[in-house]
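[1] Sequence isn't available, so here's the structure alone:
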């Protein structure tokens, strides 16, 4: 059994994907070109924003947004404590200071209550200037943007939506990657929409930011390739990945997103009386990057993971360590009760196999095993 069965997906899409890759090879154009331009247009239309700028990966997408906003030393950027390292890494890389914010126990996403508390604390201390809130649409579920936007406006902060796991999710029909002043996503293979390597994209309605990011991602270019007007980076999505993404995006829109929601719903039906299953708030729609259950303790989680492994069923812990306990962020400076929800979740979460091509037999096998294990 595969955790996310990309091999099965390829077999189903093989004819179109192979043709797309051959088409790029035959064209002789491997960087930029029509495949990239067409993909960017399709993604922008789907999300509902004016601009989509593709780049080399999701981490670069975040970095390019912060570069466009001139985030630097002395700035404070608020980041969920329960997320992948890159969401805070990019802040530190620009010389700014990540301020870790606890998450909601139910949704895994940033807590608006703790967010405002941390903003007020930074202002009161007076050493850093609050600039940006990085929200993360964790495991496919968009963050609570109605509350977060009110807070951002109250303190004159920008919102950078990290939609690496959230692409395809929605709130009241409005799609993820449209809620930030700038939003980003990742096309890492295991993401809801993934390519066959690394890739990423940036979304915004702001013409000036879009133009600046287009420059920054290609060595700070000006009017042409060898006119460099600023210091930039080399972060481009290649044509082969764009061609593959066009094929996979069609399947994603037509049936994959719907099918993965059906698999997740079956999990919830079978497990909701057994373990703590994911909660999708009313009017929210998840793209289900992960199906993450919560156990009562680390011992229960580890025991379940071991029993699943013995039965040939893969599972993953996303994430075993909260951001504030990462060595790179001087973990020893935080108190034991810092971000308690994040710390607790790291001890109790377990992600089960999930993908659009998963059959009922596999879901039933997993759920039947969980039911008989002494949790």
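    Looks like it came in fine. Keep in mind the model is a prediction, meaning the values are calculated, not measured.

[2] switch to C-alpha atoms for all contacts and neighbour counts from now on
    Fine.

[3] continuing past the helix or strand where residue 25 lies, what's the next helix or strand?
    Assigned by DSSP states H and E, residue 25 falls within helix 6-27. Next along the chain after helix 6-27, taking DSSP H and E as the criterion, comes helix 34-47.

[4] Counting by contacts, list what that next one packs against.
    strand 51-55, strand 174-175, helix 239-251 (3 or more Cα pairs under 8 Å, 6 or more residues apart in numbering; DSSP states H and E).

[5] Any chance of JSON lines for those, columns distance to residue 201 and mean neighbour count?
    As requested, these are exported to JSON lines (distance: least, Cα to Cα, whole Å; neighbours: other Cα atoms under 10 Å):
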{"stretch": "strand 51-55", "distance to residue 201": "4", "mean neighbour count": "27"}
{"stretch": "strand 174-175", "distance to residue 201": "15", "mean neighbour count": "18"}
{"stretch": "helix 239-251", "distance to residue 201": "11", "mean neighbour count": "22"}
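
[6] for this structure, what's the longest strand?
    Counting residues, the longest strand in the chain under DSSP state E turns out to be strand 129-136.

[7] what residues does that strand touch?
    Residues from elsewhere that reach strand 129-136 (Cα atoms under 8 Å, 6 or more residues apart in numbering): 71, 74-80, 83, 87, 109-110, 119, 122-123, 142-143, 152, 156-164, 166.

[8] out of those residues, which are inside helices?
    87, 119, 122, 123, 152 (DSSP state H).

[9] Can you classify residue 312 as helix, strand or coil?
    coil (DSSP: H, G, I helix; E, B strand; the rest coil).

[10] contacting residues around it?
    So residue 312 contacts residue 1 (Cα under 8 Å, 6+ apart).

[11] Compare the ones in helices among the contacts of strand 129-136 and tell me which has the most neighbours.
    residue 87 (25 neighbours; other Cα atoms under 10 Å).

[12] hold the first one in mind and look at this next one:
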């Protein structure tokens, strides 16, 4: 049985008429950048995410960049972030001339080791970026008091975690900023690039909106050197439709994850599944294999059966060539390096059937028994 890693058509088919109506509405307007569609979507997001300000931007990467720009991050500054995450987290730091300081992961949940964050602080530390990886929130309860004590800005990278929560607080509502991605594969995926910046702070929100449009307010009067970080009206209109179905998407992902755990346990493979975390929204369902060779064998078996898989992420950021000048070497952050060799994402998305999940787990079991 062929099973895709993600099937966007299955997600969109039930709401196709709603999406087409939104497309037609925007097509007949005369404003395709920002405007009423974006404002309405921002207001809806602010309500869902329990924040005062939700600012539509061009991508999740640009949301991170914009947050850092709002607090004036630049050369000489350090920003602490996990090494086991998508490149954009550290890329935004480096683009502004600041230094990313990498910390290792906690293998129980793939988020960073908080004790390493605390130990990594120096007089140059201006911000930290907890990443709610794969849809599971990093520990915010200890982080926020520590950050307030030292005057450090907390920028939540919630690109993979819309609708996730930490102790019933929505991801992106706890730190000074929240950054979301609407890349098509995300739990609230658009039809191209898009993102969102959230904050509870009026002054930061005002600065972010100015920086979003080349630092101008009013138009052609530039207070800052900003960027072109605007969300377009069509993306906002389509995302607004999907936002109304986000609860359903989340429940379906959580149900799929629970069923995977049950199936894996029935086949004696419970150890492969991630720990169950409250508030997890499962942008990815990640298996942890025994070693690199076993991952290779399982992935090959699934590929031969036409079952989609992916590796997130094959090289930790501290070992990426572009950061070689920072002086990290293999072995410095061993948990992340081990995870990069042994993790494997398997299909999870709204509309995934029980029969498809059965097929996925059956192939995994066979792959392990055969080797």
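    Good, I have the coordinates. Remember, it's a predicted structure, so these values are computed and weren't measured experimentally.

[13] Need the TM-score between these chains.
    With the length set by TM-score structural alignment, normalised by the length of the second structure, the two chains reach a TM-score of 0.96; 364 aligned residues with a Cα RMSD of 1.3 Å.

[14] follow-up on the earlier one: can you select the buried ones among the contacts of strand 129-136 of the first structure for me in PyMOL?
    Entered in PyMOL, the line below selects the buried ones among those, by 16 or more other Cα atoms under 10 Å:
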select buried, resi 71+75+76+77+78+79+80+83+87+109+110+119+122+142+143+152+157+158+159+160+161+162+163+164+166
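
[15] that older thread, among the helices and strands packed on helix 34-47 of the first structure, which is nearest residue 39 of the first structure?
    helix 239-251 (6.0 Å; Cα to Cα).

[16] Mean deviation, that closest one versus the second structure?
    For helix 239-251 of the first structure, the mean deviation from the second structure after alignment is 0.7 Å (mean Cα distance after the TM-score superposition for the first structure).

[17] Now do that helix: which range of the second structure does it align onto?
    Counting by TM-score structural alignment, helix 239-251 of the first structure lines up with residues 233-245 of the second structure.

[18] what do you get for stretch 186-201 of the first structure?
    Going by TM-score structural alignment: stretch 186-201 of the first structure matches residues 181-196.

[19] Can you list the buried residues in that stretch?
    Here stretch 181-196 of the second structure shows 181-183, 185-190, 193-196 as buried, counting by 16+ other Cα under 10 Å.

[20] For residue 257 of the second structure, state which of those residues is nearest.
    residue 187 (14.0 Å).

[21] Residue 167 of the second structure versus the closest residue in space to the closest one that isn't next to it in sequence, what's the distance?
    Closest residue to residue 187 of the second structure apart from its sequence neighbours, by Cα to Cα, 6 or more residues apart in numbering: residue 283 at 6.0 Å. Distance of residue 283 of the second structure to residue 167 of the second structure, computed by Cα to Cα, to the nearest Å: 19 Å.

[22] who has more neighbours, the two?
    Between residue 283 of the second structure and residue 167, counted using other Cα under 10 Å, residue 283 has the larger neighbour count: 25 against 13.

[23] Wait, a helix at that one?
    No - counting by three-state DSSP, residue 283 of the second structure is not part of a helix but coil.

[24] residues touching the residue nearest to the spatial centre of the first structure, list them.
    Centroid-nearest residue in the first structure, with Cα atoms, centre = their mean: residue 164, separated by 2.3 Å. Taking Cα under 8 Å, 6+ apart as the criterion, residue 164 of the first structure is in contact with 58, 136, 137, 184, 185, 186, 187, 191.

[25] What is the equivalent residue in the second structure for it?
    Aligned by TM-score structural alignment, residue 164 of the first structure pairs with residue 159 of the second structure.

[26] can you check residue 144 of the first structure too?
    Aligning on TM-score structural alignment places residue 144 of the first structure opposite residue 139 in the second structure.

[27] I'd say that match and residue 166 touch.
    Yes - assessed by Cα atoms under 8 Å, residue 139 of the second structure is found in contact with residue 166 at 7.3 Å.

[28] Which one's more surrounded, those two?
    Using other Cα under 10 Å as the criterion, residue 139 of the second structure and residue 166 rank with residue 166 on top: 21 against 17.

[29] tell me the contacts of the equivalent of residue 221 of the first structure over in the second structure?
    Superposed on the second structure with TM-score structural alignment, residue 221 of the first structure falls opposite residue 216. For residue 216 of the second structure, the contacting residues are 210, 222, 223, 224, 226, by Cα under 8 Å, 6+ apart.

[30] Could you do residue 36 of the first structure as well?
    Contact partners of residue 36 of the first structure, counting by Cα under 8 Å, 6+ apart, are 54, 237, 238, 239, 242, 243.

[31] What's the separation between the corresponding residue of the second structure for the first one and residue 191 of the second structure?
    Structural alignment places residue 54 of the first structure opposite residue 56 in the second structure (criterion: TM-score structural alignment). Here the distance between residue 56 of the second structure and residue 191 of the second structure works out to 15 Å (Cα to Cα).

[32] With residue 348 of the second structure instead?
    The value you get for residue 348 of the second structure to residue 191 of the second structure, if Cα to Cα is used, is 19 Å.
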